[in-house]
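Enquirer: Just the structure for this:
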Amino acid sequence: MKVREIMSKSVIYAEVPGSRSEVIEIMAKSGKSGLPVVKKGTRKLVGMVTKTDLLRNPDEEQLALLMTRNPVVVHVEDDVKKAVELMLKHGIRRLPVVNEEDELAGIISVADIVSKVIPRLNINEPIKAYYRRQVPAIWDKTPLNIAYEVMRLLGSKYLIALNDEAKLSGILTEEDIVKSAEITSSEKKFSSAPSEGTEWDWDVVTIVYIFKKELKIPPDIRVRDVMVRKVIKVNEYTSIRECARKMSHFNIDQLPVLDVKGKLIGVIEDKDLLSAVFKVL
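Expert: Here you go, the predicted model:
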């Protein structure tokens, strides 16, 4: 299976010469927080720029000095296995795809692997060996502003909510938080930044950090007031194929994992499925 069969050919990118403000505008409009960078007027790939680059260099305006040169790439004729291997090795969610002239030809992502590769491979192995035993969990009566801080400190984009009986009651995401919050201008300085693991998602944490704005969350709102209550879940014997199908169908990146008695025992993320794919390819 070749990369060209799986990759997305429609690519949003930045150009050099270019500026910080141009990159931020593209990111904000597209919902992306990582962009391939090409030489202006061509498709020649010269680098990558992510939200982390913007965070690490808050006063730099030139894109040429912000971007990372010599990014990790795959070629259109490479096997998909190589793309998966690079994603696992470097902990990244997407890879630029180049042709023989090193011109940008597409993007291949974890989502592409989940939605296009796993169904072809028909992997019936259970997720038992791949799901995470450490769960970013929180009490569903926790004030939302505290939950946001917990999410930030964990570097997680979601929290699994538990009720008074310590049973799964919902999932809280950053999108749920921003719906109930107000983002206002502020010169507040932060001591840490979001993790690089989410570089391809434009999230509320990105907005707060990059634009030096403050997220104001009403103190009387609890996690249970805004969380998603209808949770799509799996058990430890659910197959890789079925897990991927649910993620693709419901457009979600993570699924709580329950044991045979319905007790929460873990969570599986889309990127956790890559190891199973690599074994089969």
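
Enquirer: Every contact and neighbour count from this point should use C-alpha atoms.
Expert: Noted.

Enquirer: With adjacent residues omitted, what lies nearest to Val46?
Expert: Once flanking residues are discounted, Val46 sits nearest to Val38: 5.3 Å by Cα to Cα, 6 or more residues apart in numbering.

Enquirer: Name the SS class of the closest residue to Asn122 other than its chain neighbours, please.
Expert: Setting aside the residues directly before and after it, Asn122 is nearest to Arg241 in space (Cα to Cα, 6+ apart), at 5.9 Å. Per DSSP: H, G, I helix; E, B strand; the rest coil, the secondary structure class of Arg241 is helix.

Enquirer: residues in contact with Arg241?
Expert: Ile118, Pro119, Asn122, Ile123, Asn124, Glu125 (Cα atoms under 8 Å, 6 or more residues apart in numbering).

Enquirer: if I look at the residue positioned nearest the centre of the chain, how far off is Gly91?
Expert: With distances taken as Cα atoms, centre = their mean, Thr198 lies nearest the centre of the chain, 4.0 Å away. As judged by Cα to Cα, to the nearest Å, Thr198 and Gly91 stand 10 Å apart.

Enquirer: burial measure for Leu264, as a count.
Expert: 21 (other Cα atoms under 10 Å).

Enquirer: here's the other one to compare against:
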Amino acid sequence: MKVKEVMSKELIVTYVPGTVRDALKTLAKHDVPGVPVLKVGTREVVGVVTRNDIFKKPEEDQLALVMNSDPYVISPDDEVNKAAKLFYEKKIHILPVVDEKRNLVGTLSPTDLLKLLVEKEDKVEDYMSKSCVPVYQETPLPIVMEIISITNENALPVLDDRLKLAGIV
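Expert: The predicted model follows:
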């Protein structure tokens, strides 16, 4: 199956020049962990920015200094297996889908690929990560941000005083 058959054609993006604040607003508004960064006035992909990128440089305001300026990208004609391998091996959660001129034509996320598995009767445990880094609910946010940055995880389970799941950050 080709990437173009499962990619999202709804383009959620941010632009450079731009600010980290603008990127955060986009991430929050659409509840996504990362977005392609386009050169203003074009559809040319010049980077990707994720929450983790922002957590790694919380004092920086300029998006160009925070974003990954050499992101992995994929072609609409590539096989979804190639995308799945990139997601797994590179621990990324957004793939810009680009044409031969590196113009954005769509995006692909692990969730898009999970939709292909819905018809199967596989168990969640066959696909879940076996390791995770929990944090205590009273942990200061700057420390949680540092843990996310070090572990390269996009979400951490939050435990309460009884070691019960209280939420996810």
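
Enquirer: Structure 2: helices as residue ranges?
Expert: 20-30, 51-56, 80-90, 110-117, 141-151 (DSSP state H).

Enquirer: out of those helices, deepest packed?
Expert: helix 51-56 (a mean of 20; mean count of other Cα atoms under 10 Å).

Enquirer: Which strands or helices does it pack on?
Expert: helix 20-30, helix 141-151 (3 or more Cα pairs under 8 Å, 6 or more residues apart in numbering; DSSP states H and E).

Enquirer: Show me what the first one is packed up against.
Expert: In this case it means helix 20-30 of structure 2. Applying 3+ Cα pairs under 8 Å, 6+ apart, we find helix 20-30 of structure 2 packed against strand 14-16, helix 51-56.

Enquirer: Let's have the ones you listed in TSV, adding distance to Val158 of structure 2.
Expert: Shown next, in TSV, are the helices and strands packed on helix 20-30 of structure 2 (distance: least, Cα to Cα, whole Å):
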stretch	distance to Val158 of structure 2
strand 14-16	30
helix 51-56	18
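
Enquirer: Can you give me the distance of Tyr136 of structure 2 to Thr14 of structure 2?
Expert: Counting by Cα to Cα, the gap from Tyr136 of structure 2 to Thr14 of structure 2 is 33 Å.

Enquirer: Those two - which one has more neighbours?
Expert: Thr14 (26 against 17).

Enquirer: So the more buried one sits against Ala23, correct?
Expert: Yes - with contact defined as Cα atoms under 8 Å, Thr14 of structure 2 reaches Ala23; the gap is 5.9 Å.

Enquirer: which residues does the residue lying closest to Ser69 of structure 2 once chain neighbours are set aside contact?
Expert: Distances taken as Cα to Cα, 6+ apart place Gly47 nearest to Ser69 of structure 2, at 4.2 Å, with adjacent residues excluded. By Cα under 8 Å, 6+ apart, the contact set of Gly47 of structure 2 is Pro36, Val37, Leu38, Met67, Asn68, Ser69, Asp70, Pro71.

Enquirer: Out of the residues you listed, list just those in strands.
Expert: Counting by DSSP state E, the contacts of Gly47 of structure 2 place Pro36, Val37, Leu38 in strands.

Enquirer: my read: the second one touches Leu11, true?
Expert: No - in this structure, Val37 of structure 2 sits apart from Leu11 without contact. The criterion is Cα under 8 Å, and the distance is 10.8 Å.

Enquirer: Can you say which of the contacts of Arg241 of structure 1 are buried?
Expert: For the contacts of Arg241 of structure 1, a neighbour count by 16 or more other Cα atoms under 10 Å gives the buried set as Ile118, Ile123.

Enquirer: Can I get the contacts of Arg241 of structure 1 in JSON lines including distance to Glu103 of structure 1?
Expert: JSON lines is the format used below for the contacts of Arg241 of structure 1 (distance: Cα to Cα, whole Å):
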{"residue": "Ile118", "distance to Glu103 of structure 1": "28"}
{"residue": "Pro119", "distance to Glu103 of structure 1": "29"}
{"residue": "Asn122", "distance to Glu103 of structure 1": "33"}
{"residue": "Ile123", "distance to Glu103 of structure 1": "34"}
{"residue": "Asn124", "distance to Glu103 of structure 1": "37"}
{"residue": "Glu125", "distance to Glu103 of structure 1": "38"}
